[in-house]
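Sequence plus predicted model, see below.
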Amino acid sequence: MRASLTVTPPVRLLQPFRLTWWQLAGLLGLLVALLTAEVWIHHHLVLSALRAELGAVPPFVGLESGGWAARVVEAPVLEELVFRSAFSASLVPLVAAARGQDPGWQARLRGGMATVLLVILLLVPLGYAVINVGDTLFQAGLMLVGIAATGTALAFIGRGQAIPSTVTWGFGLLTTVAFALAHLANYEALPHHPLVTLLVVPQLISGLLFLAVTQRFGLRAAMLVHAAGNGLQFLPPVAAWLALIGGTNLS
């Protein structure tokens, strides 16, 4: 029997997902490839072009900002809540539980927990955006795109209507682009130059990957893959490989 990794939800409101070890390994392999592309683009394309055009530019500024907790816990959870909640099949049972009419205490408990989760989906990202609006107005605006996508999805589901494919595709494209552009904050030390935008092409691709994982396995699966992908940067073999690709010490 093929080994599999099953994450059991704490409550039965969320659709369980089943992710095999082979699928997880394949997804992490793709993320290592994207990290490799990001480092190569940074060192051998963007920095080289900026030095040729502008002269001296800052050295390598890092793949992600923040420490281990921010990269492996905070960023995956918050970013998936913001940018991928609208595309999770879990929204349907959550809304159904929140609107349940069964007077039984178990149904009321499920409905209350579902309501809390739905509030978190909207208010936590919104609060984060408001708190940081003074320093990162651009990022706050990008987060509002994801919040609008989730709100629109909930509006359709709440009325018992299917989400039109045009809405799904449109918000899917917008939120993925917003997710990529939000990572420009990792390169604030670099000059404001169109070439710097190339650095977030890997995030554009990884955003599409996380979107596919959300639709196939669920939002929690996307958080897991996102966190594991960010955590790869801390593994000595991966860090050594990225340093080799970049031709520098990443620490």
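All right, it came through fine.

Every contact and neighbour count from this point should use C-alpha atoms.
Will do.

Give me the next element, helix or strand, following the longest helix seen in the chain.
In the chain, assigned by DSSP state H, the helix with the most residues is helix 105-131. Sequence order places helix 137-158 as the next helix or strand after helix 105-131, per DSSP states H and E.

Give the next helix or strand downstream of that next one.
Helix 137-158 is succeeded, C-terminally, by helix 165-182 (DSSP H and E).

what packs against whichever helix or strand comes after that next one?
Once the chain leaves helix 165-182, the next helix or strand it forms, by DSSP H and E, is helix 201-217. Contacts defined by 3 or more C-alpha pairs under 8 Å, 6 or more residues apart in numbering; DSSP states H and E place helix 201-217 against strand 17-20, helix 21-40, helix 75-84, helix 165-182, helix 219-231.

wait, which of those is closest to residue 198?
helix 21-40 (8.8 Å; C-alpha to C-alpha).

Residue 201 and residue 98, how far apart?
Between residue 201 and residue 98 the computed distance is 38 Å (C-alpha to C-alpha, to the nearest Å).

neighbour count winner among these two?
residue 98 (23 against 19; other C-alpha atoms under 10 Å).

Relative to residue 202, how far out is the spatially closest residue to the more buried one that is not a sequence neighbour?
What sits nearest to residue 98 in space, not counting adjacent residues and going by C-alpha to C-alpha, 6 or more residues apart in numbering, is residue 111, at 4.1 Å. Look at residue 111 and residue 202: by C-alpha to C-alpha, they are 39 Å apart.

what does residue 246 give?
15 Å.

Tell me how many other residues crowd residue 168.
16.

which ones are touching the spatially closest residue to residue 83 that is not a sequence neighbour?
Nearest residue to residue 83, sequence neighbours excluded (C-alpha to C-alpha, 6+ apart): residue 146, at 4.5 Å. By C-alpha atoms under 8 Å, 6 or more residues apart in numbering, the contact set of residue 146 is 82-86, 175, 178.

second one coming, line it up with the first:
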Amino acid sequence: MTWAVLTVLTLLAVLLARVLIEAILGPAGVLPESTLTARPDLRQVALVVIVAPLLEETLSRGWLSGRRAALRFALYGAAALGLLLAALIAPQGLRKIVALAGAVTVLVGLIQWSITRHRQRNRVVPGWFIRNFRWLAWGSSLAFALLHLGNYEALTHPLGLLVVSPLMLGGMLLAYTRTRLGLRAAMAHHAAYNAVLVGPAWAFG
């Protein structure tokens, strides 16, 4: 029940925030246009509903358990996110190479995490993590939102960054799901949200 409420709340909050941002800044022409197709094909639906929730939740919120093994993986995740963000602004010829480097970084991190996560000393949550949890959660949500700039045309105005601000709100709600209900619940939450957004466009577009 809690999972369903959080999923519906995320849909309402993000969509309302999008409407407000568009109403305030849309007429000024500072918001970038979306690069997503109006009617996604089946491959795009699979990426959005299955691949994106698994990858993004692992990178953005998998480490919010605070365990040392997860935090070590977060370093790989941060490096991968940095590379993926760099791919957005890299010259066209280098984008695939930079993005591939990000994917390899994630793979290496996952391998190390899977090998070390069951060791007792890697299951401890450091005190500094507990003290700074709120800032870490906000930071993860900000990185999550900025990563979605790849869904838009290049920015022409600094205020264009606000186009992804609704996703930061969604990221915070996903962080709540992750910490209260677990990573799998957050993945399912994310997948359900994406399915509601792209499902009708694919089925009836």
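Structure received. What you see is a predicted model, and the numbers here were worked out from it, not measured in a lab.

quick one on the thing from earlier: for residue 238 of structure 1, which of the helices and strands packed on helix 201-217 of structure 1 is the nearest?
The closest of these to residue 238 of structure 1 is helix 21-40. By C-alpha to C-alpha, the value is 7.8 Å.

At the geometric centre of structure 2, which residue do we find?
Centroid-nearest residue in structure 2: residue 144, 3.8 Å away (criterion: C-alpha atoms, centre = their mean).

quick one: that residue from residue 3 of structure 2, how far?
Per C-alpha to C-alpha, residue 144 of structure 2 is found 20 Å from residue 3 of structure 2.

again, but for residue 16 of structure 2
Distance of residue 16 of structure 2 to residue 3 of structure 2, computed by C-alpha to C-alpha: 20 Å.

what about the residue of structure 2 most remote from its centre, distance to residue 72 of structure 2?
Among residues of structure 2, the one most distant from the C-alpha centroid is residue 120; the distance is 29.2 Å, by C-alpha atoms, centre = their mean. When distance is defined by C-alpha to C-alpha, residue 120 of structure 2 is 15 Å away from residue 72 of structure 2.

which one of the helices and strands packed on helix 201-217 of structure 1 lies closest to residue 59 of structure 1?
Ranking these by proximity to residue 59 of structure 1 (C-alpha to C-alpha) places helix 21-40 first, at 12.2 Å.

Which secondary structure elements does the closest one sit against?
Contact analysis of helix 21-40 of structure 1 by 3+ C-alpha pairs under 8 Å, 6+ apart lists helix 201-217, helix 219-231, helix 236-246 as its packing neighbours.

what inclination does the next helix or strand after that helix have with respect to helix 21-40?
Next along the chain after helix 21-40 of structure 1, taking DSSP H and E as the criterion, comes helix 47-54. Here helix 47-54 of structure 1 runs at an angle of 20 degrees relative to helix 21-40 (axes from the mean of the first three to the mean of the last three C-alpha atoms, to 10 degrees).

mind listing what's buried in helix 47-54 of structure 1?
47, 50 (16 or more other C-alpha atoms under 10 Å).

now swap in stretch 89-106 of structure 2 and tell me
Residues 90, 95, 98-103, 105-106 are the ones in stretch 89-106 of structure 2 that count as buried (16+ other C-alpha under 10 Å).

what's the answer for stretch 165-178 of structure 1, then?
Buried-residue list, stretch 165-178 of structure 1, by 16+ other C-alpha under 10 Å: 168, 171-178.

Which residue of structure 2 sits opposite residue 83 of structure 1 in the alignment?
Superposed on structure 2 with TM-score structural alignment, residue 83 of structure 1 falls opposite residue 60.

Run through the residues that contact the equivalent of the residue nearest to the centre of structure 2 over in structure 1.
In structure 1, the position corresponding to residue 144 of structure 2 is occupied by residue 179, as judged by TM-score structural alignment. Neighbour list for residue 179 of structure 1: 79, 83, 142, 203-204, 207 [criterion: C-alpha under 8 Å, 6+ apart].

Now do residue 179 of structure 1 against residue 117 of structure 1, distance only.
22 Å.

cool, residue 48 of structure 1 as well?
Relative to residue 117 of structure 1, and taking C-alpha to C-alpha, residue 48 of structure 1 is found at 47 Å.

ok, now residue 124 of structure 1?
10 Å.

picking up where we left off before, what I need now is the helices and strands packed on helix 201-217 of structure 1 written out in a markdown table, including distance to residue 68 of structure 1 for each item.
Putting these into a markdown table (distance: least, C-alpha to C-alpha, whole Å) gives the following:
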| stretch | distance to residue 68 of structure 1 |
| --- | --- |
| strand 17-20 | 25 |
| helix 21-40 | 16 |
| helix 75-84 | 10 |
| helix 165-182 | 19 |
| helix 219-231 | 8 |
